[in-house]
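S.K.: Predicted model, plus sequence, below.
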Amino acid sequence: MLSGLDPSGGAGIQADIQAITSLGAHPLPVLTCLTVQDTRNVYGAEAVNADLIRQQLACLTEDTPIHAIKTGALGNAAVVDALVEFLESHPGIPVITDPVIKAAGGGDLADEELVAAMKEKLFPKAEMITPNGVELALLGGSDDLDQAARNLMEAGCESVLATGGHGTGVHIINTLYNHAPEPMTWEVERIGENEYHGTGCTLAAAIAAGRAMGLSPRAAIAQAQNYVHRALLHALTVGKGQRVPDRGILWER
């Protein structure tokens, strides 16, 4: 996976490592950016040099098979270019992209150049993108989330899993848009009234783990939702902000 470092340990690459490991896969972590962050917000970020990321990807692929890729915060457009170059020379790997743009507290994790690079270059190569409602409206150019998802697919996305964790109500509704006649929805019980730090990272990483282990996209989504639900039931109070999913829970496989 390619993700940023959250020094609070609530989101980013640590969330990915914990989720992927808990589900029985082996993570290959490539760090894309360093952040100044806590459980309340993001206050700054600096991208890792894209050439270093190119070298890491080349080194890894010479040594070990890669069965899926999960992306999170990518730092800048140059990092997107490095990843896209790798994907063009290694086609067929399922890519699960969590299009991280803003922290829940409002801090920016992507500028306009990075957003444009993701939309134009990375999304068409991803098997699935997993935006929350705020991200979907911004990326798809419409407050009508159905229309926003259709806009993204018309621009080249294979599928869009619109996550409902930022909404309200008794249930979280996650909706998978692909080129089927109708979208597919899942309802998951909402745990508490507040949002959690790192839930989106955890879900996308868990989907990638399922795909790496041979599950179909829909089966990987179902398993990931169950895993995240259990992690939230045992959420940890780490700091003064949002609670953190307990991704170290035992998972029966």
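M.R.: Ah, there it is. Numbering: from 1, shown residues only.
S.K.: switch to C-alpha atoms for all contacts and neighbour counts from now on
M.R.: OK.
S.K.: can you give me the helices in the stretch 151-253 of the chain?
M.R.: For the stretch 151-253 of the chain, the helices defined by DSSP state H, counting those that start in this stretch cover 199-212, 217-233.
S.K.: Of those helices, give the one that comes closest to T175.
M.R.: Among the helices of the stretch 151-253 of the chain, helix 217-233 comes nearest to T175, with 10.4 Å by CA to CA.
S.K.: Show me which positions of the closest one end up buried.
M.R.: Buried residues in helix 217-233, counted by 16 or more other CA atoms under 10 Å: P217, A220, I221, Q223, A224, Q225, Y227, V228, H229, R230, A231, L232.
S.K.: got the contact list for the one residue sitting closest to the centre of the chain?
M.R.: Central residue of the chain (CA atoms, centre = their mean): D98, 2.7 Å from the mean position. With contact set as CA atoms under 8 Å, 6 or more residues apart in numbering, D98 has these partners: K70, T71, G72, A73, I129, T130, P131, G200, C201, A204.
S.K.: on that earlier part again, tabulate the helices of the stretch 151-253 of the chain in CSV, adding columns for distance to Q14.
M.R.: Putting the helices of the stretch 151-253 of the chain into CSV (distance: least, CA to CA, whole Å) gives the following:
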stretch, distance to Q14
helix 199-212, 9
helix 217-233, 14
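S.K.: Out of the ones you listed, which is closest to R54?
M.R.: Closest to R54 of the helices of the stretch 151-253 of the chain, according to CA to CA: helix 199-212, at 20.8 Å.
S.K.: quick one: the strands in this structure?
M.R.: Residue ranges of the strands in the chain, as given by DSSP state E, are 2-5, 30-37, 42-47, 69-71, 95-97, 128-129, 160-162, 171-177, 184-189.
S.K.: which stretch among the ones you listed comes nearest L23?
M.R.: When these are compared by CA to CA, strand 69-71 sits nearest L23, at 14.3 Å.
S.K.: show me the contacts for R211.
M.R.: H67, A68, P94, P217, A220 are the contacts of R211 under CA under 8 Å, 6+ apart.
S.K.: how near is the fourth one to I66?
M.R.: As judged by CA to CA, to the nearest Å, P217 and I66 stand 17 Å apart.
S.K.: One more: the third one?
M.R.: According to CA to CA, P94 stands 9 Å off from I66.
S.K.: Which neighbours do these two have in common?
M.R.: A212.
S.K.: Put this next to the first one:
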Amino acid sequence: MAVVIANILTIAGTDPSGGAGIQADIKTFSALGAYAASAITAVVAQNTQGVRSYVALEPAFVADQIDAVLDDVRIDAVKIGMIANARIAETVADRLRYHAARNIVLDPVMVAKSGHSLLDADAVAAVRELLVPLVTLITPNLPEAAVLLAREDGWTADDMQAALPDLLALGSAWVLLKGGHLEDNAQSTDLLFGRDGMTAFPAPRIATRNDHGTGCTLSAAIAALLPSHGMVDSVREAKAYLHGALAASNALDVGLGHGPLHHFHRLWPQHEPAR
């Protein structure tokens, strides 16, 4: 019996340096054996050192892209990244609802690694009220979770656990709260929470500055795995893939700032780290 290759759609912004956004999503889907389709929400001028500017596309054109894919291609999962503004959030929610999209993973991208905002202030409510209730999983980091819950940033491990029911109450079926911003130099623990309870995913921190696109890659990996795995297994396998991509990232020599992960670490020949 032939294996059916999953088709995954990413709806996100671009990264011309190739480490995050649409480019990272396509690399991740491909590395994990899925076919990548995409709809661009914003064109971003960024590199490993930061975001210079971005131009959000017209919502009608974003809708045309999504419709063009979903009218023609069987899509088994959707990853949503950078939304940019409230009108695009409304459009994405409308088109995904119209097409009855499933296995939707929302990475609520609000701020780039460099600290530059990637979401208009008026869009937070639209993401919270229109997109989150529509999706299967949200994957906020701690600053993003603080914005979604309208609470102060500054978290402890106990705060993470306490916030899980409030995040789930926003309407998604599952929440993956990422603990990378906790001040723990040894471990980075993510918490998956759903109606059946919580699963913790600890991982040792990797000493590398090549962490550009980490959140994009993790959410994309989960989306690529969801059509053939349960949620817990998808997160576990996605975390393992991300860990490997971080561990192998020093083999790349890309940029002067926070370099990209090695998305194809399982597929490319091994090289000595760049000097």
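M.R.: Here it is on my side, so go on. Note that the structure is a prediction, hence the values are computed from the model and not measured.
S.K.: Overlay them and tell me the TM-score.
M.R.: Once superposed, chain against chain, the TM-score is 0.93 (TM-score structural alignment, normalised by the length of the first structure); 250 aligned residues with a CA RMSD of 1.8 Å.
S.K.: Could you save the strands of the first structure as a markdown table and add columns showing distance to A104 of the first structure and mean neighbour count?
M.R.: What follows is these, written out as a markdown table (distance: least, CA to CA, whole Å; neighbours: other CA atoms under 10 Å):
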| stretch | distance to A104 of the first structure | mean neighbour count |
| --- | --- | --- |
| strand 2-5 | 15 | 25 |
| strand 30-37 | 11 | 21 |
| strand 42-47 | 9 | 17 |
| strand 69-71 | 18 | 26 |
| strand 95-97 | 18 | 27 |
| strand 128-129 | 18 | 26 |
| strand 160-162 | 16 | 25 |
| strand 171-177 | 17 | 20 |
| strand 184-189 | 20 | 14 |
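S.K.: Turn those into a markdown table, columns for distance to E88 of the first structure.
M.R.: Putting the strands of the first structure into a markdown table (distance: least, CA to CA, whole Å) gives the following:
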| stretch | distance to E88 of the first structure |
| --- | --- |
| strand 2-5 | 16 |
| strand 30-37 | 18 |
| strand 42-47 | 22 |
| strand 69-71 | 13 |
| strand 95-97 | 12 |
| strand 128-129 | 17 |
| strand 160-162 | 21 |
| strand 171-177 | 24 |
| strand 184-189 | 30 |
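S.K.: and of these, who's closest to L152 of the first structure?
M.R.: strand 160-162 (7.9 Å).
S.K.: In the second structure, what stretch matches the closest one?
M.R.: Counting by TM-score structural alignment, strand 160-162 of the first structure falls onto residues 175-177 of the second structure.
S.K.: just how off-centre is the matching stretch within its chain?
M.R.: 11 Å (CA atoms, centre = their mean, to the nearest Å).
S.K.: What lies in contact with that stretch?
M.R.: When contacts are defined by CA under 8 Å, 6+ apart, stretch 175-177 of the second structure is touched by residues 137-142, 145, 160, 164, 167-168, 190-194.
S.K.: count of residues packed around the residue mapped onto A146 of the second structure from the first structure?
M.R.: Using TM-score structural alignment, the equivalent of A146 of the second structure in the first structure is A137. Summarising burial for A137 of the first structure: neighbours were counted as other CA atoms under 10 Å, giving 18.
S.K.: isn't A137 of the first structure right up against L145?
M.R.: Yes. Using CA atoms under 8 Å, A137 of the first structure is in contact with L145, at 6.1 Å.
S.K.: contacting residues around the residue mapped onto L203 of the first structure from the second structure?
M.R.: Here L203 of the first structure is matched to L218 in the second structure, going by TM-score structural alignment. If a contact means CA under 8 Å, 6+ apart, then L218 of the second structure has A238, K239, L242 as its contacts.
S.K.: one step back: pull up the gap between the match of A146 of the second structure and G241 of the first structure, please.
M.R.: To G241 of the first structure, A137 of the first structure is 25 Å away according to CA to CA.
S.K.: for L250 of the first structure, same thing?
M.R.: According to CA to CA, L250 of the first structure and G241 of the first structure sit 25 Å apart.
S.K.: Which one of those two is surrounded by more residues?
M.R.: Taking other CA under 10 Å, L250 of the first structure and G241 do not tie; G241 has more neighbours (15 against 12).
S.K.: wait, what's in contact with the corresponding residue of the second structure for A224 of the first structure?
M.R.: Here A224 of the first structure is matched to A238 in the second structure, going by TM-score structural alignment. Each residue near A238 of the second structure by CA under 8 Å, 6+ apart is listed here: L218, A221, I222, L225.
S.K.: go again using 6 Å as the cut-off
M.R.: A221, I222 (CA atoms under 6 Å, 6 or more residues apart in numbering).
S.K.: Could you give the number of residues near D153 of the second structure?
M.R.: The number of residues packed near D153 of the second structure is 11, by other CA under 10 Å.
S.K.: should've said Q18 of the first structure
M.R.: Counted with other CA under 10 Å, Q18 of the first structure comes out at 19.
S.K.: Residue in the second structure paired with it?
M.R.: Applying TM-score structural alignment, one finds that Q18 of the first structure aligns to K27 in the second structure.
S.K.: What separation do you get for the closest residue to that match other than its chain neighbours and T28 of the second structure?
M.R.: Nearest-residue entry for K27 of the second structure: H263, 6.3 Å, with adjacent residues in sequence omitted and distances by CA to CA, 6 or more residues apart in numbering. Here the criterion is CA to CA. By it, H263 of the second structure lies 6 Å from T28 of the second structure.
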